[in-house]
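> here is the input, now give the coordinates:
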Amino acid sequence: MTTLNPYQQPIGTPLPGWTARPLPPHTPLAGRYCRLEPLDAARHADALFEAFSHAQDDRVWTYMVEGPFADITAHRAYIARIAAKRDPLQYAVIDARTDRPVGTLALMRITPDHGVVEVGAVTFSPLLQRTPASTEAQFLLMKHVFEDLGYRRYEWKCDSLNAPSRQTAQRLGFQFEGIFRQAVVYKGRSRDTAWFSIIDADWPQLRATFEQWLSPDNFDETGGQRASLAALRSA
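The predicted model follows:
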């Protein structure tokens, strides 16, 4: 139903009682397969460098603003620099089985007045990619944003040419919203940016799907998934 103002102009849905959302506190978030810890160079940098050393090449850094890094000293300096910021607000992903960091991700472009925040700087090592922990890390941050902080909109943006990132966004339940042309310059090249979002109205259904997918019952004896996220959403 369209809302009209006294001039008979269509306007957005009223939000009586809306107040600015809180800034995200930089606190740990715990799950079954992983936990998120505030990124700390002294605690995480060397182990992250080791985790990324398992990669066959440097392709994980292609669409990142920085990297790859020639040695552990350069990587330590990078982790120290990004860990000191509060937007982006960086987290280390800790594998619950090994208690070691295996990747990072961040909340960024945090806009409390509008209840909007973006997840970004997702950098997962081969030890985290394609594991239940990688999905749970995303779920923990989404749940924190929607349920603990009460935000209305959760965004995902990436280079429009980054096919794996676009596929991941859609697998996680983000809806594609379009391409912003020539939105960014990084590493000496132009970037068209693909935009995706989840809004608070989407969250209850997505939460149920994530919880069903992450259940131990959804994995066989070899760790293979019995049902995909997409199949569960369709069901």
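> drop to CA atoms for contacts and neighbour counts, all remaining ones
Noted.
> centroid-nearest residue for the chain?
Centroid-nearest residue in the chain, with C-alpha atoms, centre = their mean: Val119, separated by 3.9 Å.
> show me the contacts for it.
The contact partners of Val119, by C-alpha atoms under 8 Å, 6 or more residues apart in numbering, come to 105-108, 154-156.
> just the buried subset of those residues, written out for ChimeraX, thanks.
The following ChimeraX command selects only the buried members of the contacts of Val119, with burial defined by 16 or more other C-alpha atoms under 10 Å:
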select :105,106,107,108,154,155,156
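> any chance you could map the strands in the protein?
Here the chain has its strands, by DSSP state E, at 3-4, 10-11, 29-30, 34-38, 89-95, 100-111, 116-124, 153-159, 175-186, 189-199.
> quick one: which of these is nearest Ala45?
With respect to Ala45, and counting by C-alpha to C-alpha, the nearest of those is strand 100-111 at 8.7 Å.
> Ala121: what's it in contact with?
Neighbouring residues of Ala121 by C-alpha under 8 Å, 6+ apart: 64, 104-106.
> what do you get for Trp61?
67-68, 123.
> buried only: go through these for me.
Buried subset of the contacts of Trp61 (neighbour count, 16+ other C-alpha under 10 Å): 67, 123.
> closest to Arg32 out of the contacts of Trp61?
Scanning these for proximity to Arg32, where the rule is C-alpha to C-alpha, the winner is Thr123, at 20.4 Å.
> my read: that closest one touches Thr62, true?
No - in this structure, Thr123 sits apart from Thr62 without contact. The criterion is C-alpha atoms under 8 Å, and the distance is 10.7 Å.
> second input sequence below; structure requested for side-by-side comparison:
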Amino acid sequence: MSYRTNEYGQPVGEALPDWTPRPLPSRVTLQGRYCRLEPIADRHVASLFAAYHQAPDSRDWTYIPLERPESLDDFHAYVSSLQASADPLHYAIVDSVTHHALGMLALMRIAPAAGSAEVGYSPALQKSTAATEAQFLLMQYVFDTLGYRRYEWKCDSLNAPSRAAALRLGFQFEGIFRQAVVYKGRNRDTAWFSMIDSEWPRLSQAYRQWLSPDNIDASGKQLQRLKAFMPARGLAR
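I've put the predicted structure just below:
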């Protein structure tokens, strides 16, 4: 890797003379083929509660900082707290056919001056077409609409499904922050992943190809896996 040098002969980073702080994300609706993202609202409470309680226990919440709300009233209070938050900024993933909310995504650790944001996700909708499209819709909003430079994914280093999901979605592994967090009375070493704006055009094309009707069979399933369209080794495995 080559670097510029300053007047003292010291290596310095790439010049960004035209960079300006980017806008904060807003409570927009993002429409896709299989789902849409809507700002989290009271109307999503019942269907989200039902979606999270399809699982017989709360093992999907092991690596989430809070426990699964076990009553509808508690879940309503939880959603009310999400509505009041600007960072994280929460969106419901709504099925385009049934119009039921099936999960949530959030933008968090939002840094307009650096053009960086992190995605947070809920345990529902794992390994579904709608879940993947929802991730794409939020990536597209961050990179194409807001003009951010960096998009992050972080998880407990012991959360193997989350780490695998990050790689499948095109994030690159950056390393482990040791003893980064204390939650639920235990230590968390945090695994960091990211994608950046220079990678986004190729990643965006891969998502579009995967979501294309040409890649859908008669039952509505993708003919090829997402990684078949990913542009280079290291962007997806």
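> now the TM-score, please.
Once the chains are overlaid, their TM-score stands at 0.95 when taken by TM-score structural alignment, normalised by the length of structure 1; 231 aligned residues with a C-alpha RMSD of 1.2 Å.
> which of the contacts of Trp61 of structure 1 still touch in structure 2?
Cross-checking the contacts of Trp61 of structure 1 against structure 2 gives 67-68 as conserved contacts, using both residues aligned by TM-score structural alignment, their matches' C-alpha atoms under 8 Å.
> if we can go back for a sec, tell me the most buried of the strands of structure 1?
strand 89-95 (a mean of 26; mean count of other C-alpha atoms under 10 Å).
> give me the mean distance between it and structure 2.
After superposition onto structure 2, strand 89-95 of structure 1 sits on average 0.3 Å from its aligned residues (mean C-alpha distance after the TM-score superposition for structure 1).
> could you say what helices and strands that strand packs with?
strand 34-38, helix 72-83, strand 100-111 (3 or more C-alpha pairs under 8 Å, 6 or more residues apart in numbering; DSSP states H and E).
> closest one to Ala133 of structure 1 among these?
Comparing those against Ala133 of structure 1 with C-alpha to C-alpha, the closest turns out to be strand 34-38 (5.4 Å).
> so how much does that closest one differ from structure 2 once superposed?
Compared with structure 2 after fitting, strand 34-38 of structure 1 has a mean deviation of 0.3 Å; criterion: mean C-alpha distance after the TM-score superposition for structure 1.
> contacts for that strand next, please.
26-30, 83, 90-97, 133, 136-137, 140.
> now do 6 Å
Strand 34-38 of structure 1 has contacts (C-alpha atoms under 6 Å, 6 or more residues apart in numbering) with 26, 28-29, 91-96, 133.
> give the aligned range of that strand in structure 2.
Applying TM-score structural alignment, one finds that strand 34-38 of structure 1 aligns to the residue range 35-39 of structure 2.
> centre of the chain to that stretch, how far?
On the basis of C-alpha atoms, centre = their mean, to the nearest Å, the separation between the geometric centre of stretch 35-39 of structure 2 and that of its chain is 13 Å.
> same thing with stretch 219-234 of structure 1?
21 Å.
> give the buried residues for that stretch.
When burial is assessed from 16+ other C-alpha under 10 Å, stretch 219-234 of structure 1 yields the following buried residues: 225, 229, 233.
> can you tell me which of the residues you listed are in helices?
Counted as lying in helices by DSSP state H, out of these, are 229, 233.
> dump the buried residues of stretch 219-234 of structure 1 into JSON lines; add distance to Glu211 of structure 1 as well.
Compiled in JSON lines, the buried residues of stretch 219-234 of structure 1 are given as follows (distance: C-alpha to C-alpha, whole Å):
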{"residue": "Gln225", "distance to Glu211 of structure 1": "13"}
{"residue": "Leu229", "distance to Glu211 of structure 1": "10"}
{"residue": "Arg233", "distance to Glu211 of structure 1": "11"}
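> out of the buried residues of stretch 219-234 of structure 1, which one sits closest to Glu177 of structure 1?
Sorting those by how near they are to Glu177 of structure 1, with C-alpha to C-alpha, puts Arg233 at the top with 19.3 Å.
> tell me how far the closest one lies from Asp202 of structure 1.
With distances taken as C-alpha to C-alpha, to the nearest Å, Arg233 of structure 1 is found 11 Å from Asp202 of structure 1.
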